[in-house]
Each structure stands twice: as structure tokens, then as C-alpha cells.
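J.: A predicted structure for the sequence below; I have some questions about it.
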Amino acid sequence: MKNATVDAVPRRVAWLGYGGLLPFLGLAITILADPWHGLFWGDALVAYGAVILSFVGALHWGFAMCLPGLTDARRAACFVWSTVPALVAWPALLADPLFAAVLLVAGFVAHYWQDRRLAAAAALPAWYLPLRLRLTSLASVCLLLGGFFAMR
């Protein structure tokens, strides 16, 4: 029998979360390996980042619907906030890869801080914030490196 702590990330969640980093890593590496097509790969990286930022925003919609014990004000704030990441991600699709990467990273960081605020007010799993921090950090590094080198 395996020793598992209460705050261990469920295996399927870990696979899906870290698996979601593969396109970030793959595209950032491809930008470095294929500088002749850097803008193309940079646009692909930004597009994936925009999709994922929109996805993490939607988590707050789900939290607003499902978390017991939220005040009406906190529930309303979750619904409103859940739309903000998509509104940040969309203009990133129209920008050059470096500016878009900075915009997306700002969105991921802002969303992590919103996650922290929600965790202080609601019963989220103990593994959620550490996982989100790791995923946000790695995605952000890939976006910034990819955005920078795509423009060279």
C-alpha cells in the first residue's frame, strides 16, 4: 500500500495538469530549435496559452456553482472573475508573441492570486494551490522564453 498524504495531488489530476504543460514545453523548445519559423511557433505557443488561460478562468465558474458555504458576494465574484482570463487571452491572440506572452503571464499570475483569495474563503483541496503554482510557473517560463526567442 502506498503512503499518500491528504494533500497529495490525485494521480489523474497530476497527469492531466502536467500533461497540459507538454505543449508549452514542446513549443518553447521548438522555437529555440527552429528560429527560422520562430514567429509561427510563437503564435502557436500564444494560442495554446490563451486557450489554457481561458480554461483556468472557467475553474472559478465551476467553483461558484459547486462550492458550498460561499457567500453570495464571493459566489458573484467567482462568476465575474471566471470571465476575465478569457478577456485577457483574446487580445493576446492579436499581439506579437513577446507582448502576448507577457500579457498571458500577467493573466496566469493574476489568476493564481485570485485562486489564493478563493482558497482563503473556501474549502479547496490542499493540493490545489501548490499544483496551480507549479503549473503557472512552468507555463509562464515557457511563454516568456518562447515569446522572447520568437521575436529574434
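T.: On my side now, so go ahead.
J.: please count neighbours and contacts with C-alpha atoms only from this point.
T.: Fine.
J.: which residue is the nearest non-sequential neighbour of Ile31?
T.: Spatial nearest neighbour of Ile31, chain neighbours left out: Gly38 (5.1 Å); criterion: CA to CA, 6 or more residues apart in numbering.
J.: thinking that neighbour is in contact with Phe148, fair?
T.: No. Look at Gly38 against Phe148 with CA atoms under 8 Å: they stay out of range, at 9.7 Å.
J.: and those two? Which one has more around it.
T.: Gly38 (24 against 19; other CA atoms under 10 Å).
J.: residues touching the more buried one, list them.
T.: 31-32, 149-152 (CA atoms under 8 Å, 6 or more residues apart in numbering).
J.: can you classify it as helix, strand or coil?
T.: Judged by DSSP: H, G, I helix; E, B strand; the rest coil, the three-state class of Gly38 is helix.
J.: kindly report the same for Ala126.
T.: Secondary structure assignment for Ala126 (three-state DSSP): coil.
J.: hmm, it is touching Val6, no?
T.: Yes. Using CA under 8 Å, Ala126 is in contact with Val6, at 7.5 Å.
J.: between the two, who's got more neighbours?
T.: Ala126 (13 against 10).
J.: how about that one: what's its closest non-neighbour residue?
T.: Asp7 (4.8 Å).
J.: quick one, what contacts the one you found?
T.: 125-127 are the contacts of Asp7 under CA under 8 Å, 6+ apart.
J.: next up, a second structure to put side by side with the first:
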Amino acid sequence: MLRSGSAASLTRSSFRYVSSPISRRTSTLTGVSRLRPLVQRNLVPQKPSGLALVLRQPLSTSLQRYAGPYDHPNYEREKEVGQRKLVAVPEEVSDTSSVHEVFHEKGVEEEEKDEDMLAGVKADFITIKETFALKEVPREALVIGLAGVLPYLATSLSTVYLAFDINHVGADGSNFFFSQPTAEALLHIIEPLQIGYGAVILSFLGAIHWGLEWAKYGGEHGYRRYAYGVVAPAVAWPTILFPVEYALISQFCAFTFLYFADANAVVNGWAPHWYSTYRFVLTFIVGASIVATLIGRGQIADQINRLPSPADRVKQLRDIQYQAAEEEERAKRARIIAEGEGEEDEDEDDGDEEE
């Protein structure tokens, strides 16, 4: 016989009450008074829970709130689609195209594509090609800029060739076009030209920012933009007083620093968007020329006489002036001494005549 939860609890409560030794000592009235609230609680109908209400409702009513747009099919649309004739595509449909194989993820195993081992190199080459393409740079600026760095490149190549010629003469005792004294003399002429022309280029690159400020490109920035045109020549022109190696290294650092300054100006909107790429190409040519000159000169550093630098010439000029001043002072003292001796001789002659 099945019992409900209320009947079972009532039976257990009655059994505990009867079997308890305390209940045997109490009166029957006390036991009845204790059982009355429990019986009333189990016999009074209670409010059913929400789950019970749902279970008592029909299934269609219970699932109505879960209904979606696909629970109301469009029979006319389905009939129209069902009347269409399927198109046969034999080249795409086969007996295995719709069959899922057991040990494969896909129905038909795809052929593995060969990996291109040079894909990274090709991507780098394309990037370099696009960088040096300079499609967005105005043609006039590109032509004049390249023409401006050609003399610098020519001096560098001349230095490399003369260094090779001098080195070849020292090793084999023969030369191609110039003898060693002639090549050394030409080298001493070309090196100051390269350093001086580098100072001119640096000054011009700084002056470009003055023009951009006057044109108010990207707004007015005042002293911050004018500083480019002041610092560049202030760093460039003192390098002509340095020895050749130190001058070239200093100019290389100046070109590199100025390139990063120009790139920062492009980022800030102070210069056209193509200017950083344009400056990169020109700086690359100039930097490569400086490196080539340093390498060529390093090959013959111990085979040529060191050309006096402008600082040495200034020092030599000061020494000459100091020596000339000393000689003039000696001549002046000698003349004064001679004049004094002449006066003494005249005084002696006058004394003899008086006697």
C-alpha cells in the first residue's frame, strides 16, 4: 500500500509517541492535545507549488513560452521549395562526397600543400621593394634629392678606389691609373670635400624645418621647430675641424639622429607623410657612403701620410705667428742695443776730441 508523505510522517510521529517511555507516564489527554496540531496540519489542503501547477497543465500550454519562429512553419514556402527540381552536379557530387569516413575529420582527405620555405624572404623583399619604390614622393623632390647625394657618393667611391690603388701598389708594386704619390695627393683633396659637403647637407636638412614653419605646415610650433634648423648646422660645421675618421663618424651620427627627428616630425604631423620614407632612402645612401669611406681608409691607414687637419693648421698658424713675434722682438732688441752702442761710441769720440 502506497502512502503519501503526510501519512508517513503522521505514522512515525504516532509510533514515537506511543513507544516513548515519557508518553506512557503522561495522561491520554496530553497525548491527544499533542497529536491534534499535527493531524490538522496534514489534513488541511495546502497551496500547490509552481512545479505542480506546471505538471498539471497540458503539454502544449507548458511549452508555449519556449516556442520560436520555427515552430510555425510556412507551408506555402515549403510547398514552393518542394516543387523545385534539384540540379545535378556530377563533378561535385560523388559516392563519397557525403560520406564521413571513420578515421578522418573530413569526408575527402585534402592534399597537403607544399610549404614555401622562402615565404618570409619573399615578404621581406616585397617590403624593401615597396620602401624604395617612393611612389608617393613628388618626382621633383626625388630627382633633386638623389642628385644632391650623388656628389657625396662619388667622393666615397673615389676614396675607396684610391685606397684600393694605394694598397695594390704597396702589395704588388704596380698601379692601375695613378701612382702612389698622385693617389695620396688626390685622397687628401677628396676627403675634405666629402666632409665639407656632408656639413652642407646637414645644414640644408635642418633648414627644411624652417621652411615648413614659415609655410605653417601642421600649424605653428615656434622655437621647437626652429631648433631643428639651429642644432643641425651647429653640429655639422665643427666636424670640419676634426680628423677625417672622427669627422665622418660624427657626421654619420648626426645624419642618423636627424633622420629619427624627421620621422618624429612626420608622426606629429609637422611634415608630409612621405617625408620619412624619402629621408630614409637618402640617409641610407649617405650612411653607406660614409661606411665605405671609413673601410677604404682603414685599409691604408699605415701607408699614407696623415694630412694636417684644419685644427692642426690653425695651431701651425699660431706657432708661426708666435715665432714671427719672437723674431720681431729679437730684431727690435738688437736694434735698440745697436742704437745704444752707437750713442756710446759717439760720446767717446766727442770726449777724445775735447781732450
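T.: Structure's in. What do you need? Small disclaimer: the values here were computed from a predicted structure and weren't measured.
J.: tm score of chain vs chain?
T.: The TM-score (TM-score structural alignment, normalised by the length of structure 1) is 0.85; 145 aligned residues with a CA RMSD of 2.0 Å.
J.: pipe the contacts of Asp7 of structure 1 into CSV and attach distance to Ala110 of structure 1 per row.
T.: As requested, these are exported to CSV (distance: CA to CA, whole Å):
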residue, distance to Ala110 of structure 1
Pro125, 20
Ala126, 20
Trp127, 19
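J.: mind telling me what Ser158 of structure 2 corresponds to in structure 1?
T.: Taking TM-score structural alignment, Ser158 of structure 2 has Thr30 as its aligned residue in structure 1.
J.: if I look at that match, how far off is Val141 of structure 1?
T.: With distances taken as CA to CA, to the nearest Å, Thr30 of structure 1 is found 15 Å from Val141 of structure 1.
J.: and what of Met151 of structure 1?
T.: Separation of Met151 of structure 1 from Val141 of structure 1 (CA to CA) stands at 16 Å.
J.: now the strands for structure 1?
T.: Using DSSP state E, no strands are assigned anywhere in structure 1.
J.: can you give me the helices in it?
T.: With DSSP state H as the criterion, structure 1 has helices at 11-19, 22-33, 38-66, 72-81, 84-92, 97-121, 128-150.
J.: average distance between the first one and structure 2?
T.: Taken against structure 2, helix 11-19 of structure 1 registers an average deviation of 0.9 Å after superposition, with mean CA distance after the TM-score superposition for structure 1.
J.: so which bits of that helix are buried?
T.: Gly17 (16 or more other CA atoms under 10 Å).
J.: try stretch 260-268 of structure 2
T.: Residues of stretch 260-268 of structure 2 classed as buried: 262-263, 265-266 (neighbour count, 16+ other CA under 10 Å).
J.: could you do stretch 44-56 of structure 1 as well?
T.: For stretch 44-56 of structure 1, the neighbour count (16+ other CA under 10 Å) marks 44-50, 52-54, 56 as buried.
J.: by how much does that stretch deviate from structure 2 on average?
T.: Compared with structure 2 after fitting, stretch 44-56 of structure 1 deviates on average by 0.6 Å (mean CA distance after the TM-score superposition for structure 1).
J.: over in structure 2, find the residue span that stretch aligns onto.
T.: Using TM-score structural alignment, stretch 44-56 of structure 1 pairs with 193-205 in structure 2.
J.: got a list of contacts for the matching stretch?
T.: Residues contacting stretch 193-205 of structure 2 (CA under 8 Å, 6+ apart): 152, 155-156, 229, 232-233, 236-237, 239-240, 244, 247-248, 251, 254-255.
J.: got CSV for the buried residues of stretch 260-268 of structure 2, with distance to Asn42 of structure 2 too?
T.: Formatted as CSV, the buried residues of stretch 260-268 of structure 2 follow (distance: CA to CA, whole Å):
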residue, distance to Asn42 of structure 2
Asp262, 92
Ala263, 89
Ala265, 89
Val266, 88
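J.: and these, which two are the farthest apart?
T.: Checking those against each other with CA to CA, the farthest-apart pair comes out as Asp262 and Val266, at 6.3 Å.
J.: anything in contact with each of those two?
T.: Taking CA under 8 Å, 6+ apart as the contact rule, Asp262 of structure 2 and Val266 both touch 275-276.
J.: do you know how far Leu186 of structure 2 is from Glu339 of structure 2?
T.: Applying CA to CA, the value for Leu186 of structure 2 to Glu339 of structure 2 is 53 Å.
J.: which one of those two is surrounded by more residues?
T.: The neighbour count for Leu186 of structure 2 versus Glu339, taken as other CA under 10 Å, is higher for Leu186 (15 against 12).
J.: how about the more buried one: what's its closest non-neighbour residue?
T.: Spatially, and ignoring its direct neighbours in sequence, Leu186 of structure 2 is nearest to Leu162 (8.0 Å; CA to CA, 6+ apart).
J.: who's in contact with the one you found?
T.: Counted by CA under 8 Å, 6+ apart, Leu162 of structure 2 has contacts 183-184, 186-187.
J.: how about Pro125 of structure 1, what's its match in structure 2?
T.: The alignment partner of Pro125 of structure 1 in structure 2, by TM-score structural alignment, is Pro272.
J.: once you drop chain neighbours, what's closest to that match?
T.: Pro272 of structure 2 sits nearest to Val266 (CA to CA, 6+ apart), 6.2 Å away.
J.: can you get me a residue count around the match of Ser158 of structure 2?
T.: Counted with other CA under 10 Å, Thr30 of structure 1 comes out at 18.
J.: test my guess that it contacts Trp41.
T.: Yes. Counting by CA under 8 Å, Thr30 of structure 1 does reach Trp41; the two are 7.1 Å apart.
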